[in-house]
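Visitor: here is my input; please provide its structure:
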Amino acid sequence: MKNKYLSSLVLSVFCLSTIFNFSSFAIELDEATRTVVLDKTGKTVTLTPEQIKKGKRLFNASCSTCHTGGITKTNPNVGLDPEALSLATPARDNILSLVDYMKNPTTFDGLESIAEIHPSIQSADIFPKMRNLSEDDLYAIAGHILVQPKIVAEKWGGGKIYF
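Guide: Next up is the predicted model:
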């Protein structure tokens, strides 16, 4: 009987320590992985581990309904992979252009606003998830989008093949 209680206690302590120390099991990304292009001039910036975590959390909460794994469910031909982002007009392959897109989304060719059908700061009255996102939040989400291809490679934006 005593062994049963002791085993339960040890198991409970292990489970609790695992829960409270979960972050110690997380893989820390190196500086090269966290470095992304900031603007259209090619200037780079290294995101902090906190920005990476925040960006992932916010992306999952605000964007992943339509962009799971970097795909675009409403238009599978245009994903969030580096090639698609670089071919958009204007190119959306850097932090500041992605932040701009999240404020004022346009069609892939950049000719028309799609704020009424794509969540954005401009259409926060229609898309409540966008209401409380700050400039720092948008920056973190953009960072997440640009870091993911370095982590999961071709799976980011790979569509139905992977997701």
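
Visitor: contacts and neighbour counts: CA atoms only from here.
Guide: Noted.

Visitor: so where do the strands sit in this protein?
Guide: Along the chain, the segments classed as strands by DSSP state E run 35-37, 44-46.

Visitor: roughly how far does D100 sit from F25?
Guide: To F25, D100 is 35 Å away according to Cα to Cα, to the nearest Å.

Visitor: ok, these two, which is more surrounded?
Guide: D100 (17 against 8; other Cα atoms under 10 Å).

Visitor: the more buried one and A84, how far apart?
Guide: Taken as Cα to Cα, the span from D100 to A84 is 16 Å.

Visitor: same check on P90?
Guide: As judged by Cα to Cα, P90 and A84 stand 11 Å apart.

Visitor: give the contact list for the spatially most central residue of the chain.
Guide: Centroid-nearest residue in the chain: H144, 3.7 Å away (criterion: Cα atoms, centre = their mean). Counting by Cα atoms under 8 Å, 6 or more residues apart in numbering, H144 makes contact with I52, G55, K56, F59.

Visitor: to compare against the first, here's the next sequence to fold:
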Amino acid sequence: MLQQFSWSTYILSILLSISLCSPGYAIDLDEATLTVPLDTSGKTTILTPEQAKRGKRLFNNTCSQCHNGGITKTNPNIGLDPEGLSLATPPRDNIEGLIDYMKNPTSYDGAESIAELHPSIKSAEIFPKMRNLTDDDLFTIAGHILIQPKVVLEKWGGGKIYY
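Guide: Below is the predicted model of the structure:
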């Protein structure tokens, strides 16, 4: 019995070490998954696996408190899913649109600034996590947001159904 326990413990420890030492999902993403819209003209860009990995880490550190899984905790009717992003004014379903929003957020209809309510570069004095983000950081966060629907499918932005 003791020998069986040791063997199963050994296998479990190997499996755990493999999962903990895994370099992350970015390595497994193909070019199609890493290709995201750059702007509203239809241009695209291909993120590197390193950018995807960095974007995930930055998103988790700065955005996931309110947008875990692509939801919007303050308004579950509007998520970070492709349809929700495309229907915003201006559209936020591309890298440039998301960067613009992270610098100077506006209401969903684009009518008014919400910089005092939503973390942004403009309101970095109120939201300290935004203070040290560079344009490259914003690019990778936007890339992560746009890659996620391809990775987790309908769960991304699925709201109360999944999260």
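
Visitor: still on that earlier bit, I'd like the contacts of H144 of the first structure as CSV, with distance to H67 of the first structure and neighbour count appended.
Guide: Shown next, in CSV, are the contacts of H144 of the first structure (distance: Cα to Cα, whole Å; neighbours: other Cα atoms under 10 Å):
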residue, distance to H67 of the first structure, neighbour count
I52, 17, 21
G55, 14, 23
K56, 12, 22
F59, 9, 22
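
Visitor: from the residues you listed, which land in helices?
Guide: Judged by DSSP state H, helices contain the following of the contacts of H144 of the first structure: I52, G55, K56, F59.

Visitor: correct me, but the last one touches I141?
Guide: Yes. The criterion here is Cα atoms under 8 Å, and F59 of the first structure meets it with I141 at 5.6 Å.

Visitor: mind listing the helices for the second structure?
Guide: Under DSSP H, the second structure gives helices at 2-20, 31-34, 49-62, 64-67, 82-86, 95-103, 135-152.

Visitor: Provide the aligned range in the first structure for the fifth one.
Guide: The reference is to helix 82-86 of the second structure. Alignment of helix 82-86 of the second structure against the first structure: residues 82-86, by TM-score structural alignment.

Visitor: can you report how many residues lie near the residue nearest to M130 of the second structure when sequence neighbours are not counted?
Guide: Leaving out its chain neighbours, the residue that sits closest to M130 of the second structure by Cα to Cα, 6 or more residues apart in numbering is A124, at 5.1 Å. With neighbours defined by other Cα under 10 Å, the count for A124 of the second structure comes to 17.

Visitor: what separates the counterpart of A124 of the second structure in the first structure from I117 of the first structure, distance-wise?
Guide: Counting by TM-score structural alignment, A124 of the second structure lines up with A124 in the first structure. From A124 of the first structure across to I117 of the first structure, the span is 11 Å (Cα to Cα).
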